[in-house]
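Participant: Sequence plus the predicted model coming up.
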Amino acid sequence: MKRTLIILAIALSLYSCRREGYFGVFDMPLNRSWGVGEWVEFDFVQSDTINLHKIELSIRHSLNFGFRNLPLEIQTHSPDNKYWRDTIILKLTDADNDWVGQMGSNHIDFQSYYRRNVRFTHSGNYVIKVKHLLPVDSLEGVNAVGIIVETDGKK
């Protein structure tokens, strides 16, 4: 009986650790800005069409980043050639105009949920594209852009 419980516990823990997900980071090349109209792309294979998922954005920016808000356009393309497009504004500071996020020695890591309760209706390759919508030709101070896709719950 004890051995059966141990095997069951191990099996359940392994099953719960098998959460499908994706984590991608695009590091901006050194001494290069993020050009207007320039898309940052993330490609991943999604096979889970049953569970709900959440998509999180991660932005690493310098301490002297010149903007307090970061408007973004995000497009997600599915294997059946459909897509959805959103425009969001990331608020990088709080009410006191202090940076929000995890402070590093020379940068800040900011994370925010972009979408929750997403059901991927088709198995296959998905593409998430991100571009900034600031009124500048080249955006200085963004060091990296990341996407995290993970299970959010069952249907």
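Facilitator: Cool, got the structure.
Participant: Going by C-alpha atoms from here, please, whenever you check contacts or count neighbours.
Facilitator: Will do.
Participant: in which helix or strand would I find residue 79?
Facilitator: For residue 79, there is no host helix or strand (DSSP states H and E).
Participant: What is the burial count for the residue lying closest to residue 101 once chain neighbours are set aside?
Facilitator: Once flanking residues are discounted, residue 101 sits nearest to residue 110: 4.5 Å by CA to CA, 6 or more residues apart in numbering. Residue 110: 21 surrounding residues under other CA atoms under 10 Å.
Participant: Also the one 5 residues further on?
Facilitator: With neighbours defined by other CA under 10 Å, the count for residue 115 comes to 13.
Participant: Second structure follows, compare the two:
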Amino acid sequence: MKNIFKGIIVLIMLAACDSNRVYEEYKTIDPGGWHKDSVASFNVEINEAEPGYNLYINIRNQGNYPNSNIWLFLDIESPDGQMLTDTVEYILAEKSGKWRGSGIGDLFDNQFLYRQNVRFEKSGEYQFFIRQGMRAEQLKGIHDIGLRIEK
């Protein structure tokens, strides 16, 4: 019983060490594939309009993902309705075919810096929308897509 209690305390302490995190969430992609029209949306409440936020895109891919890269379409809507639209490419595998990121079994986890030292102009709810841009009707092999914001 003491070992279980000690394990729980260690987990709580590790979670508390991530004090820079403002927001982090993953959306699980349909096992049948990420449809070209399917949107992963994230609603983030920003209470301090100050500089210094880093935005990350988190991707978990399976070993059967058929490409070495992924293109994503991102839309960010500010509390006053202004939209920022962007297209980004991330490399998931080396030229040798070795998957990047950390992996357990057949699942590989990557965190990519999207924007650094961002200043949110207004406090309030920001909406982030992410779609796959790989020109595939159903993109197979992507398990989760996530967003992380840090100070």
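Facilitator: Thanks, I have it. All figures in this text were calculated on a predicted structure; none of them were measured in a lab.
Participant: Quick check: TM-score for this pair?
Facilitator: For this chain pair, the superposition-based TM-score is 0.83 by TM-score structural alignment, normalised by the length of the second structure; 135 aligned residues with a CA RMSD of 1.7 Å.
Participant: re earlier: isn't the residue nearest to residue 101 of the first structure up against residue 91?
Facilitator: No. Using CA atoms under 8 Å, residue 110 of the first structure makes no contact with residue 91, being 9.5 Å away.
Participant: quick one: the helices in the first structure?
Facilitator: 2-17 (DSSP state H).
Participant: mind listing the strands for it?
Facilitator: 21-27, 34-35, 40-46, 52-62, 69-77, 83-91, 102-103, 107-118, 124-132, 138-139, 142-153 (DSSP state E).
Participant: Residue 5 of the first structure: which of these is closest?
Facilitator: The closest of those to residue 5 of the first structure is strand 142-153. By CA to CA, the value is 25.8 Å.
Participant: Just the buried residues of that closest one, please?
Facilitator: For strand 142-153 of the first structure, burial by neighbour count (16 or more other CA atoms under 10 Å) applies to 142, 143, 144, 145, 146, 147, 148, 149, 150, 151, 152.
Participant: Tell me how many other residues surround the nearest residue to the first one once chain neighbours are set aside.
Facilitator: I take that to be residue 142 of the first structure. Nearest residue to residue 142 of the first structure, sequence neighbours excluded (CA to CA, 6+ apart): residue 61, at 4.3 Å. Residue 61 of the first structure has 20 neighbours, counted by other CA under 10 Å.
Participant: Against residue 125 of the first structure, how distant is residue 82 of the first structure?
Facilitator: Residue 82 of the first structure sits 12 Å away from residue 125 of the first structure, going by CA to CA, to the nearest Å.
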